[in-house]
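Turn this into a model:
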Amino acid sequence: MKSLVVNQFGSVPQMNIEVRPDPVARNGFTLVKMHAATINPLSHQVRSGMVDTAKAPLVLSNDGSGLVEASGRFEKGTPVAIYGGGQLGITQDGLQQEWALVEDRRIIELPAGFDLDEGAALPINYVTAYQALTRVGKVVKGQTVLISGASGALGHALIQTARALGAIPIGVVSSAGKVARAQQSGAHSVIDLSTQDLRQAVLEATGDQGADLAFDPVGGEVLGQLLSALTTRGAVVSIGFVGGVTASINVADVVIYEKRVLGYDAWLETNEDVAVALKAIKGFINGGLLRPSIDSTFPMEQFAEAYERLLSRQATGTILLRL
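From the prediction side, this is the model:
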């Protein structure tokens, strides 16, 4: 089978398509003929050498989709999505290859008619969104939540999941060209940081109350801005740092209004937590409340172009590698 392998991590990672032996089915695992795998920020962090537990050579990507070839749990031909958690594409070979042998517990059976491209974009984004909103943020129906990076794949999942949970999402984007995508995701309103002051816009949208919660896949200077736009005892849940690993916050604002900054890391999820999240996500899918957003797809041979698209930060949805 063909596999996309990182042979050396670094600022200019060395990646090549190699021919490897096909995996052999065994008990407790499902053999999947891969349809597509994601190109996401985590994949880039791993190949850049930012994840200490990852060792080259390595096949990247911790979520994707395909058709079951052999399994003791699923029928042959079943369309499935794969949730790789903190292992696949990090400490174990991931999904950017033609075949994958995956533990049964990582397999999500897709509803009939669910598009395989959308299935590939489903697992990590929606598990992250659901757990960040519920386990960490403890969102309550009717609360107003800010979502940065709202035009991206995770922002899209956060908006849809927040709505499914009964919250009121306000999208935050970096340019006018991304407003429409956040609106299409279901944001109640959208704030464009290129023309609007975040705190002032949130106060206007909430009757001078501020938002109850904020969810931040971006990081950098945006985190401090989100914190300033919260109501008393509000919290920012920090999920990522594509915009930078350092932030500036107003300590007096944090102290006087008892605001909080919380972290979310998918690697810390237990099997039980993931099972609960996947059950809820499947219910939302069946109810027509969740549908992933695809930015672009690339054949395996164009992996360099796919990563260039990711690094451009212009993607409005998930980038897929077709396998």
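
only C-alpha atoms for contact and neighbour calcs from this point on.
OK.

Any idea how many residues pack against K2?
16 (other CA atoms under 10 Å).

Please apply the same query to the one 10 residues further on.
The burial metric for V12, expressed as a neighbour count using other CA under 10 Å, is 9.

Please apply the same query to the one 10 residues further on.
Neighbour count of D22, defined by other CA under 10 Å: 15.

so how far is K33 from it?
10 Å (CA to CA, to the nearest Å).

Find residues that contact each of these two.
Shared contacts of D22 and K33, defined by CA atoms under 8 Å, 6 or more residues apart in numbering, are found at W99.

At which residues are the strands of the stretch 51-200 of the chain located?
58-59, 63-71, 79-83, 99-103, 107-109, 144-148, 168-173, 189-192 (DSSP state E, counting those that start in this stretch).

name the helices or strands packed onto the second one?
The one in question is strand 63-71. strand 29-39, strand 79-83, helix 116-120, helix 123-131 (3 or more CA pairs under 8 Å, 6 or more residues apart in numbering; DSSP states H and E).

cool, the first one as well?
Strand 58-59 makes packing contacts with strand 2-8 when contacts are defined by 3+ CA pairs under 8 Å, 6+ apart.

Let's see this one next, to set against the first:
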Amino acid sequence: MKAIVCKEFGPPSTLRLEEVENPKPKAGEVLITVKACGVNFPDTLIIQGSYQFKPDLPFIPGSDIAGIVKEVGDGISHLRPGDEVFGFVLNGGYAEEVVVPGNACFKKPPMMDFPVAASFMMAYGTSYHALKDRGGLQAGETLLVLGASGGVGLAAVELGKLMGAKVIAAASSDDKLDLCKEYGADAVINYSTEDLKTRIKELTANKGVDVAYDPVGGPYSEPTIRGMAWKGRYLVVGFAAGDIPKIPLNLPLLKGCAIIGVFWGSFAMKTPKENMQNAMELMQWYAKGQLKPHIHDIYPLTAAPKALEAMMKRQVRGKLVIRCTD
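Next up is the predicted model:
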């Protein structure tokens, strides 16, 4: 089969399209013919060796997949060959076939096409786990979303509104913020041209935000914590800015706020029942037309490095998708 292979850590230009051996499912696993794979910001870090974990070289990037079940391993009873599914893997998605753990593979709703399915689980799974399980977001609270036009950020904006919060979207350009307004943001902050801490105070009448969702890090984290409300929850989701910030620990003390880590991948693998419940709730919202993933562009498998380059250059609103097979 054809796959995008990372043989050395580095930029997307080091990736190669190669013929590799077809994978085989073991007990508890499912072999998927991959129709589409979502591109996520962590992919850009993983191929450079700068993510929380480093896969052994060589490896195939890609986590968010959608496709058709080709074969099931022993112990799999909820899926059978021919089922249309979407799922999550640690890596291996940028390929024509991939093996997925059975507890991380779900039947795809008939009305959901493959590119949308490949854009769904990581973005919405991460954001819902963050807001519901880690942040305890309540109706009537104020939610600030940094990097709000990206895949997970836009999902957080959409979910925050569904959960009854007032949503403030923060991003780096007006066109990105226009998309956030379309997805329900009540107010916006352009942190390229506006002072983040000042605008948070203005938009909350000096109260601060109850929950902050931060997949960006870098220079925006400290002013966000300074803008937290009493007993607020600051959610550490990622570091798309490239820098892991050093936070003065007197700030959470003075604010009485919590700094909470969010790692959806580990949550999904370690607590599959809870993750399945979240996935079912997300599917119900999708079926009602209340969740609509925004796909910025679709690339062929041969152009996967170009998709990753676009992600790294911050040229993307919503999600990018790689079409792996016809």
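
thinking again about what came up before, could I get the strands of the stretch 51-200 of the first structure as TSV with distance to G243 of the first structure and mean neighbour count?
As requested, the strands of the stretch 51-200 of the first structure are exported to TSV (distance: least, CA to CA, whole Å; neighbours: other CA atoms under 10 Å):
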stretch	distance to G243 of the first structure	mean neighbour count
strand 58-59	25	25
strand 63-71	23	25
strand 79-83	25	28
strand 99-103	32	23
strand 107-109	31	20
strand 144-148	11	29
strand 168-173	12	26
strand 189-192	16	22
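
Of those strands, which is nearest Q314 of the first structure?
strand 168-173 (11.2 Å; CA to CA).

That closest one versus strand 144-148: what angle between them?
20 degrees (axes from the mean of the first three to the mean of the last three CA atoms, to 10 degrees).

whereabouts in the second structure does strand 168-173 of the first structure align?
Per the alignment by TM-score structural alignment, strand 168-173 of the first structure matches residues 166-171 in the second structure.

Next, the mean deviation of that stretch compared to the first structure.
Stretch 166-171 of the second structure, aligned to the first structure and superposed, deviates on average by 1.0 Å (mean CA distance after the TM-score superposition for the first structure).

Which residues does that stretch contact?
Under CA under 8 Å, 6+ apart, the answer for stretch 166-171 of the second structure is 140-149, 157, 160-161, 177, 180, 184-192.

Quick check, R322 of the first structure in contact with Q302.
No - in this structure R322 of the first structure lies outside contact range of Q302 using CA atoms under 8 Å: 9.6 Å.

the more surrounded of the two?
Per other CA under 10 Å, whichever of R322 of the first structure and Q302 has more neighbours is R322, with 23 against 12.

ok, that one - contacts?
Contacts of R322 of the first structure (CA under 8 Å, 6+ apart): H35, A36, A37, T297, F298, P299, M300.

Most neighbours of all these, which one?
Most surrounded of the contacts of R322 of the first structure: other CA under 10 Å gives A37, at 32 neighbours.

residues contacting the spatially most central residue of the first structure?
The first structure has N125 as the residue nearest its centroid, 2.9 Å off, counting by CA atoms, centre = their mean. The contact partners of N125 of the first structure, by CA under 8 Å, 6+ apart, come to A153, L154, A157.

Which residue, other than its chain neighbours, is closest to the first one?
Once flanking residues are discounted, A153 of the first structure sits nearest to G317: 4.1 Å by CA to CA, 6 or more residues apart in numbering.
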